[in-house]
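**Student:** can't give you the sequence, but here's the structure:
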């Protein structure tokens, strides 16, 4: 490496987050590490560098941090906001503090409250001057971090501070400085989904609402866009302040068909990780569909009673291992049991294997007109399990709206008869159908893209 600093992205797409490793060829800085730190250590090994410093932009509310464990394993210095009172030793940083990573690389802390009260951004400086800024949940790609995670009562005040923080960064840094956010790639910590894979301060000046709108307009825009967020977030900040325990990714106990039947009979959470189409074709009665090819950990963490026994079903041991890794990132550390194979191989008796009816929006349009497709039941209700902002944008006329996270406790509100359930693309609808089937309801999954519903003849309306 002749000059400059190499910044590597460590993607956690299942949670919509990024961590970073900045390396000058000898020393490395890690920013906002996820809990499964083995992949970060492996990256440093491949690059031939030594991790000497780990920094947090804020106390995370959407995942369990790996910072403490990474420092235990590498001996790195662990730094974060001095104003965040944690139960472990760390290097406290305040606005303007400089952290010397190596003779050729340093970061400067910049107070950027908004996503949290004590949020810090880190300006990365190398031999050629400013390289960019690690913005955490402050300035994201085309948006900013949401401001309500510490309570709706703080959302407006924090939105105003978020606006001021974005302007501070834009005024402080050159237009060509890279922007490296932690949030905004599909999770619930950003006010909106990020746009694109890279950005600079100059580009954000052109497109980011925080830099284009006046403060009052930005606050109104931000607050209007906030929707609900996963229930498990309530546990993340507490865990990160206390200091997370080391990760244990050893395989769980193997559940044979007899034990699976007992767990299902007891009403425990037995989660099928296969894709939703495979689930619809055949699954064990009583299992919940949360496929590994979607945001499984987010929805499971949102739906499950925290601490409840959990069993995972996958096609292979690799699928179960991938699911475990996703789950420890949100603090679900103990999987009671697991099984692999086909539903037929997992069943203690043939009657346990079931299928789920599926349809598309053209089928639903026909059914609503009284032309029910062969083999499908007449709809007693159309159930929309999308979140509130999605419903308000547009929905099937006459549909019942119960967001997926609320379905288990509101199942009595679902009208009698067969339930045709949909979401935006099919993932959540399949999960919802599995929850309804557990309580004996007849279901049809509309496994289709909601954006095409009107074109296929479904009557669609917008909320008033």
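**Tutor:** Nice, thanks for sending it over. It should be emphasised that the depicted structure is a prediction, and the values quoted were computed from it without experimental measurement.
**Student:** C-alpha only now, for contacts and for neighbours.
**Tutor:** Fine.
**Student:** who does the longest helix along the chain touch, helix- and strand-wise?
**Tutor:** Assignment by DSSP state H gives helix 155-172 as the longest helix of the chain. Contacts defined by 3 or more CA pairs under 8 Å, 6 or more residues apart in numbering; DSSP states H and E place helix 155-172 against helix 201-207, helix 209-212, helix 215-225.
**Student:** please work out which residues outside the helix or strand following that helix touch it.
**Tutor:** Heading C-terminal from helix 155-172, the first helix or strand you meet, by DSSP states H and E, is strand 178-181. Under the criterion CA atoms under 8 Å, 6 or more residues apart in numbering, residues 18, 131-141, 198-201 lie in contact with strand 178-181.
**Student:** try this one next to it:
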């Protein structure tokens, strides 16, 4: 019996796959921390013989090469990809026999990248399954703009053609297994579906329900910023990343924590935004492990900046370290666990208030405050508080000088990004209030709204 096991990485919005027949298995688009795959295979008694990459990934460092080396599997990467390691080259139309029961056929589906491949699993007596990577997603497609604006126009048309190719060569009941689309910035839009078929996508996916021009216009109009660390993923994956080192970092005492902050290094507090606001090491930054930790830290941190982690427990630090290696931040200089009082030593803790949109509305009736909206451009254009200053979170560090003097209230859509921004502003010595509330409550609270 064929089993397709999804291995989710919710923090990055991606899904890898382990596919087995009871004895033999293959893997599609594995994440960097391959121990998850090895554990699942061992638990099921599966021998991994093949690893397939749908494309050179832009949003994470692959574990494909490390997994192939660890298992002796063949590592299938498009023959056209200019990688600097040994691989089993594969191209459109090639068929790989995986054990005695499974056949995997490669289909060229360019659009997310020029060399993107999808893989069709063909088993006698079973409905085909297609692993679509960043091509056809649930209700969407992969972004066509990650290789730069010079290629976007061509790639978006190829994405449309590739989706129609899949729809033409596969039966309606064929199951779709994408890598992106579960919150990943590699997806053009987000959908709520957790599974789908070619037939369903023909009914609901704009790439299959719109003509090419309408699809292109709609998709391009919906693209917004994507994380800055993406620029480092392609080169890392082309060079051939090895297995990550998840050895716990050295322990930092209060003097070292303070020295690292004063040296301009990043000291990151992994606790919840509520705990951070109530008391933190002055100068530290809050990227809670309970939210989009790796995405936003990787987006904001100047690449290569030394990093120290502060967590309530060793498990919290280990989780953060695992998240970081997935985006190529392999080295954590130091870490400390416990409480902010333990990390700060004799130094006083920093604090700042948290508030709701109702409290912001009340304050604006009595005194002048600066409101900063750190959401992305499309969010701002759809609706925003009239009179707010728009500084997307990813731009805040370089635009600190644009923030007027005085009291600053910062908000986003639901509170996580506002907490990051508030920690950045507090570290810069600003008097800040973090709005920890859902943006949908801003207008009912009496705050005037604007669009555009």
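**Tutor:** Perfect, I can see it now. Computed from a predicted structure; not experimentally measured.
**Student:** ok, back up a step: where in the second structure does the longest helix of the first structure align, residue-wise?
**Tutor:** Under TM-score structural alignment, the alignment places helix 155-172 of the first structure onto residues 152-169 of the second structure.
**Student:** just the helices and strands packed on helix 155-172 of the first structure: most buried one?
**Tutor:** Neighbour counts (mean count of other CA atoms under 10 Å) averaged over each of these peak at helix 209-212, with a mean of 22.
**Student:** superpose on the second structure and give me the mean offset of that helix.
**Tutor:** Following the fit onto the second structure, the mean deviation recorded for helix 209-212 of the first structure is 0.3 Å by mean CA distance after the TM-score superposition for the first structure.
**Student:** packing partners for that helix?
**Tutor:** Going by 3+ CA pairs under 8 Å, 6+ apart, helix 209-212 of the first structure lies up against helix 155-172, helix 201-207.
**Student:** for those, which one ends up most surrounded?
**Tutor:** helix 155-172 (a mean of 21).
**Student:** list of residues touching that one?
**Tutor:** 111-117, 138-139, 144, 146-149, 201-202, 205, 210-211, 215-216, 218-219, 222-223.
**Student:** stretch 267-283 of the second structure spans what distance, first to last residue?
**Tutor:** Stretch 267-283 of the second structure has its terminal residues 8 Å apart, counting by CA to CA, to the nearest Å.
**Student:** any idea how many residues pack against residue 253 of the first structure?
**Tutor:** 12 (other CA atoms under 10 Å).
**Student:** that one -> the second structure?
**Tutor:** Aligned against the second structure by TM-score structural alignment, residue 253 of the first structure finds its counterpart in residue 250.
**Student:** what residues are up against that match?
**Tutor:** Residues near residue 250 of the second structure by CA under 8 Å, 6+ apart: 333-335.
**Student:** give the buried residues for stretch 78-90 of the first structure.
**Tutor:** 78-81, 86, 90 (16 or more other CA atoms under 10 Å).
**Student:** okay, it sits on what stretch of the second structure?
**Tutor:** With TM-score structural alignment as the criterion, stretch 78-90 of the first structure aligns to 75-87.
**Student:** with the second structure overlaid, report how far the longest helix of the first structure is off on average.
**Tutor:** When the second structure is overlaid, helix 155-172 of the first structure sits 0.6 Å from its aligned residues on average, using mean CA distance after the TM-score superposition for the first structure.
**Student:** got the angle between that helix and helix 215-225?
**Tutor:** 120 degrees (axes from the mean of the first three to the mean of the last three CA atoms, to 10 degrees).
**Student:** which stretches of the stretch 251-400 of the second structure form helices?
**Tutor:** 254-262, 273-278, 293-300, 314-325, 340-344, 357-364, 377-382 (DSSP state H, counting those that start in this stretch).
**Student:** can I get those helices in JSON lines including mean neighbour count and distance to residue 435 of the second structure?
**Tutor:** Output for these, formatted as JSON lines (neighbours: other CA atoms under 10 Å; distance: least, CA to CA, whole Å):
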{"stretch": "helix 254-262", "mean neighbour count": "17", "distance to residue 435 of the second structure": "26"}
{"stretch": "helix 273-278", "mean neighbour count": "19", "distance to residue 435 of the second structure": "11"}
{"stretch": "helix 293-300", "mean neighbour count": "21", "distance to residue 435 of the second structure": "18"}
{"stretch": "helix 314-325", "mean neighbour count": "19", "distance to residue 435 of the second structure": "25"}
{"stretch": "helix 340-344", "mean neighbour count": "20", "distance to residue 435 of the second structure": "22"}
{"stretch": "helix 357-364", "mean neighbour count": "16", "distance to residue 435 of the second structure": "7"}
{"stretch": "helix 377-382", "mean neighbour count": "15", "distance to residue 435 of the second structure": "16"}
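**Student:** looks like residue 298 of the first structure contacts residue 15 (just checking).
**Tutor:** Yes: if you go by CA atoms under 8 Å, residue 298 of the first structure and residue 15 touch, sitting 6.9 Å apart.
**Student:** show me what residue 268 of the first structure lines up with in the second structure.
**Tutor:** By TM-score structural alignment, residue 268 of the first structure lines up with residue 265.
**Student:** no wait, residue 239 of the first structure
**Tutor:** In the second structure, residue 239 of the first structure lands on residue 236 (TM-score structural alignment).
**Student:** does that match count as helix, strand or coil?
**Tutor:** Under DSSP: H, G, I helix; E, B strand; the rest coil, residue 236 of the second structure falls in the helix class.
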